[in-house]
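*Asks:* Output the structure for:
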Amino acid sequence: MTAILAHVVGRLAADSRAVWLSIALALYTLAAVPAATIHATFVEAETSVSAARLFAQAAVVVLLGLAAWAPTLPHYWRGWWLSALGLMLTLVVAGLASGFPGTALAIVNAAPVALGLAVAGPLAGLAVAVVGWIRGNISVSVIGLGCAILMLAPIGGTGAADGPVAEFGLTFPSTQLFGMLLVLAGLVQLARRTLWAVDSSRAEKQKELLMARRNLVRTAERDHELRNGLAGLAGAAHLFKSPALGDDAPVLSSAVAAELCRLDALLEVSDTYPRGVSQAYPVLPVLRQHIALRRCVGMDIRVDAELGLCALGVASTLAQVLTNVLTNCAKHAPGSPVRIQASKVGDAVRIRISDFGPGVRPGAEELVFGVGVRGERSHGDGLGLHISRRLLAPEGGRITMRPSSPHEPGCTVVVELRAAVADRSMLQRAAMADLS
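*Replies:* Below is the predicted model of the structure:
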């Protein structure tokens, strides 16, 4: 169980130290401990089992040293493959020992070999514990301490109350159990920390992904607004040289200047949409400016508006909504006359924009405000109406589409703004704007 837990932690956290520990624990539990059990049960296989046990102990010491060093495993190596390779080599050593019993016994009974393993095993475990302490990872320190205790208790112990450990009232099996419990406790804590780190990383990645998606949407919406605004300005630019403008020249010049300011603000702000200070503003000048821009490109567009209409919000919001709606009229109903009606209804300023094109299919009046929804033959982005609704919402406005009927062909979009409570000075400014 400890080997499996260490392997899972290593794979989740991409921690080579935990992978090396998993290989060491797997070889300890699947080779060293069974070899000791077989050695105590089958005396006739003593030479082969002793050689296998010695090799397994030496391999565990080396693996603990690698866990302290923590070299990165190549991507095509896997912990389970190395564990299986260790088990296969242990069986090969046992087979060779049975073929050359004299040589095997000489190696197994050599005092330097036994003394070297007795010293190197606990030191390798302590090295892992020290590395964990230096790196501030208490879990790894506990695991290393448990491994040191495991290697301190010889695998070949009989459980009798003899030797240095017995002086403290402990037997070798109880010492091994205590060491393994320490390893398990450290791995459980390490697994908890790893899972917490994975969850935190996943939450951070999801947050970054969400921010990236929002940025993509913002970029697409901003590009959409820039294209619409520049389309109107492109038509107006060709007419500035024409003497036929006559009295419309001041209105057209004002419209171009207003559009340039709006596009400039759209590029400067880092938020989703350009925002200004919500205040009362006259509605008719904004309508007239966009009518002038659209007439420049040949659109038959007329307005019928009450005088003195004032809305509460930002004038650039209405300008952007008008740009989106009139661009849709030009795309979906080319050559069709466009009629704009503006009046005050209760506490709202209602603006109706109608064309005489094909309209939308019945039942789709609300669907067209979704992101990316566009007509079958449309080559647009399907963002204009969606952007308009999101622009109006913070100001308490709304935009809807009337269902088509045989008596009213085409498409009718209704924009409602909060009406401003106008005082005398505001009415005078609105009246002057209406007459200009």
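*Asks:* going forward, measure contacts and count neighbours with C-alpha atoms only.
*Replies:* OK.
*Asks:* Show me the residue at the heart of the protein, geometrically.
*Replies:* Taking Cα atoms, centre = their mean, the centroid of the chain lies closest to Gln206, which sits 2.5 Å from it.
*Asks:* Tell me the secondary structure of that one, please.
*Replies:* Here Gln206 is recorded as helix under DSSP: H, G, I helix; E, B strand; the rest coil.
*Asks:* That one and Arg213: what is the separation?
*Replies:* Separation of Gln206 from Arg213 (Cα to Cα, to the nearest Å) stands at 10 Å.
*Asks:* where do the helices sit along the chain?
*Replies:* Applying DSSP state H to the chain gives helices spanning 2-13, 16-27, 33-41, 46-69, 79-99, 101-108, 111-134, 138-152, 172-237, 248-268, 284-296, 315-332, 384-392, 424-435.
*Asks:* Could you name the helices and strands sitting against the longest one?
*Replies:* When contacts are defined as 3 or more Cα pairs under 8 Å, 6 or more residues apart in numbering; DSSP states H and E, helix 172-237 packs onto helix 2-13, helix 138-152, helix 248-268, helix 284-296, helix 315-332, helix 384-392.
*Asks:* Recalculate using a threshold of 10 Å.
*Replies:* Packing contacts for helix 172-237, counted by 3 or more Cα pairs under 10 Å, 6 or more residues apart in numbering; DSSP states H and E, involve helix 2-13, helix 16-27, helix 138-152, helix 248-268, helix 284-296, helix 315-332, helix 384-392.
*Asks:* Let's see this one next, to set against the first:
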Amino acid sequence: MLLVLATVPGSRGAHTAALIAGLVAGVLLLIAALTFYFYWLTTPSRRHSWTASAMVVLAAQVLASSAAALVEPTGDRGIAPWATAVDLLATAVVLVLMLLGGRALPNPQPLLVGIGLGMALTVLHAAGPVGQSLVAPSAATVGPLLITIVVGHLAIALLVARDHNLSEWSRNRLVLTILLVGLAQVARSGAFEGWATDLAAAIGQVGAAVLWASATFVMLRDALANQHRRSIVLEESLLEIESSLRGSREQLHEIRSTIAGTASASRLLDDTSISPVTHARLERAIRTELDRLERLVTQEPPASPGPVDLDATLDVLLAAHRAQGRTVVWEPSGGAAVHARPDDVAEALNILLDNAATHGGTASRVAVTRAADLVEIAVSDEGPGVPPEAREGIFDWGVHGSESPGEGIGLSVARRLVTEHGGTLTLAESDTALGSSFIIRLPAARRSEEVHVRDAGH
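*Replies:* I've put the predicted structure just below:
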């Protein structure tokens, strides 16, 4: 506005300056209306959708009336009554939109509704002075029109004040905006003359525009910040749900594997052809696996890490796997022990044995060796091996081949369990085209723990 006043000759008159201020106010009000529309998009409300339409109409009316007055030929006294009549029509339109919002009727396109009505009012402003196709009201009717405009703005302000879906500070600013726009319309009508009237019109329009534009900016900022906080909470909730679901799937994966081995072993107990030694081994395997299954289902607190006899653990697991018709070649290590939780070691080994049977056929091998302070357990199979392109992500959760019958859970769980005890689980490099070998490395039990394990075994 200051730029126009400084550069355009003849713009420094009070009336012209007030009209330029009206143009600036109209632009600001239109920006505020669009900002409120985006606010409505973040917090959808039927009532606020009609408010957004009403604010677009109000902004278009201020902008169109100021522009029409600037291009008005001087000396044409029929324009002020015509502009006042259009102001009254705009006030009625805004009032109707606010009443529709109070009834919570659907308004799926508030922006299009507001722009359409605002363009219609703009055409009416242009039709009076240009074509003289419509009859302008007489100067005597301007007074009643102004009174009606004031009453209409008071009614709109009352409807806004009763909208408790908006915060109190935003309601107060919108009420003041409506009243200032009404004041400017009365001052601009031509019923009052003088620089004070032009100043009141300029202050009313610019003040309303700045007030509502700043308020809608703060409203949109707060709404976006609130949406951001909600998205963070929702993301955290989804992560918790995903973590819980993943834990349930991991637990179900191990329960299903344990039940399969236990069921096969229990069916063999009725076979009279098996030797007493095998029968006793199967009974011990069933008891051990059922105890582990009970701990899985009841989610007992995990036991403290301690010495784990690998020979005893493997003897139980292999009995269950052999009961399912699988061939596993294994030579006892003679007392190798690792420092870990017994159930975690058993679960990791069970996963690797299942994986070998699923992808490598029924024949597999287990080898236990000790090097320095580590114990190495290799589980190998004679299957097709792991393709080079699949080796990198084979331990990722949920990753499995398109033809794989598994869910891509087991190897990820096994690696996690081993890693929690300071160990590693890797896929060994294969020199041959067939077979794969997974190697667990765990810290060896201390010498005193190994003696305790051997004494317990004897």
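*Asks:* Would you convert the helices of the first structure into JSON lines that also reports distance to Gly370 of the first structure?
*Replies:* Formatted as JSON lines, the helices of the first structure follow (distance: least, Cα to Cα, whole Å):
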{"stretch": "helix 2-13", "distance to Gly370 of the first structure": "40"}
{"stretch": "helix 16-27", "distance to Gly370 of the first structure": "49"}
{"stretch": "helix 33-41", "distance to Gly370 of the first structure": "66"}
{"stretch": "helix 46-69", "distance to Gly370 of the first structure": "56"}
{"stretch": "helix 79-99", "distance to Gly370 of the first structure": "51"}
{"stretch": "helix 101-108", "distance to Gly370 of the first structure": "79"}
{"stretch": "helix 111-134", "distance to Gly370 of the first structure": "54"}
{"stretch": "helix 138-152", "distance to Gly370 of the first structure": "52"}
{"stretch": "helix 172-237", "distance to Gly370 of the first structure": "13"}
{"stretch": "helix 248-268", "distance to Gly370 of the first structure": "22"}
{"stretch": "helix 284-296", "distance to Gly370 of the first structure": "25"}
{"stretch": "helix 315-332", "distance to Gly370 of the first structure": "14"}
{"stretch": "helix 384-392", "distance to Gly370 of the first structure": "6"}
{"stretch": "helix 424-435", "distance to Gly370 of the first structure": "35"}
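*Asks:* Of these, which is nearest Val338 of the first structure?
*Replies:* With respect to Val338 of the first structure, and counting by Cα to Cα, the nearest of these is helix 315-332 at 7.6 Å.
*Asks:* which residues in the second structure does the closest one align to?
*Replies:* Helix 315-332 of the first structure corresponds to residues 342-359 in the second structure, going by TM-score structural alignment.
*Asks:* circling back to that earlier point, tell me the contacts of the residue nearest to the centre of the first structure?
*Replies:* By Cα atoms under 10 Å, 6 or more residues apart in numbering, the contact list for Gln206 of the first structure reads Ser200, Ala212.
*Asks:* Please name the residues that touch Arg77 of the second structure.
*Replies:* Contact analysis of Arg77 of the second structure by Cα under 10 Å, 6+ apart lists Ser138, Ala139, Gly190.
*Asks:* If any of these are buried, put those into a ChimeraX selection.
*Replies:* Typed into ChimeraX, the line below selects the buried ones among these, using 16 or more other Cα atoms under 10 Å:
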select :190
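*Asks:* between the contacts of Arg77 of the second structure, which is closest to Asp222 of the second structure?
*Replies:* Distance to Asp222 of the second structure, by Cα to Cα, is smallest for Gly190 among the contacts of Arg77 of the second structure, at 41.1 Å.
*Asks:* nearest spatial neighbour of the closest one, skipping sequence neighbours?
*Replies:* Closest residue to Gly190 of the second structure apart from its sequence neighbours, by Cα to Cα, 6 or more residues apart in numbering: Ala80 at 5.8 Å.
*Asks:* Now the one you found: which helix or strand?
*Replies:* Using DSSP states H and E, Ala80 of the second structure maps to helix 79-102.
*Asks:* quick one: what's aligned to Gly182 of the second structure in the first structure?
*Replies:* Using TM-score structural alignment, the partner of Gly182 of the second structure in the first structure is Met151.
*Asks:* Tell me who's in contact with its match.
*Replies:* By Cα under 10 Å, 6+ apart, the neighbours of Met151 of the first structure are 28, 57, 60-61, 117-125, 145, 175-176, 179.
*Asks:* ok, 7 Å please
*Replies:* Gly121, Pro122 (Cα atoms under 7 Å, 6 or more residues apart in numbering).
*Asks:* Please apply the same query to Ala223 of the second structure.
*Replies:* Contacts here follow Cα under 7 Å, 6+ apart; on that basis Ala223 of the second structure touches Tyr39, Thr42.
*Asks:* Now do the strands in the stretch 351-458 of the second structure.
*Replies:* Ranges of strands in the stretch 351-458 of the second structure, per DSSP state E, counting those that start in this stretch, are 363-371, 374-381, 424-427, 437-443.
*Asks:* what's the shortest one aligned against in the first structure?
*Replies:* Same thing as strand 424-427 of the second structure. Matched against the first structure by TM-score structural alignment, strand 424-427 of the second structure falls on residues 398-401.
*Asks:* about what we covered before: export the strands of the stretch 351-458 of the second structure to TSV and append columns for mean neighbour count and distance to Val297 of the second structure.
*Replies:* As requested, the strands of the stretch 351-458 of the second structure are exported to TSV (neighbours: other Cα atoms under 10 Å; distance: least, Cα to Cα, whole Å):
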stretch	mean neighbour count	distance to Val297 of the second structure
strand 363-371	17	28
strand 374-381	22	27
strand 424-427	18	26
strand 437-443	22	26
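*Asks:* Select, out of those strands, the one closest to Asn107 of the second structure.
*Replies:* Nearest of these (Cα to Cα): strand 424-427, 60.3 Å.
*Asks:* Run a quick neighbour tally on Gly359 of the first structure.
*Replies:* Residues near Gly359 of the first structure, counting by other Cα atoms under 10 Å, number 22.
*Asks:* how much space is there between the corresponding residue of the second structure for it and Leu427 of the second structure?
*Replies:* Alignment note (TM-score structural alignment): Gly359 of the first structure maps to Gly385 of the second structure. From Gly385 of the second structure across to Leu427 of the second structure, the span is 10 Å (Cα to Cα).
*Asks:* tell me the contacts of Pro342 of the second structure?
*Replies:* With the criterion set at Cα under 7 Å, 6+ apart, Pro342 of the second structure makes contact with Val308.
*Asks:* How much space separates it from Leu3 of the second structure?
*Replies:* 82 Å.
*Asks:* Gln227 of the second structure too?
*Replies:* Counting by Cα to Cα, the gap from Gln227 of the second structure to Leu3 of the second structure is 39 Å.
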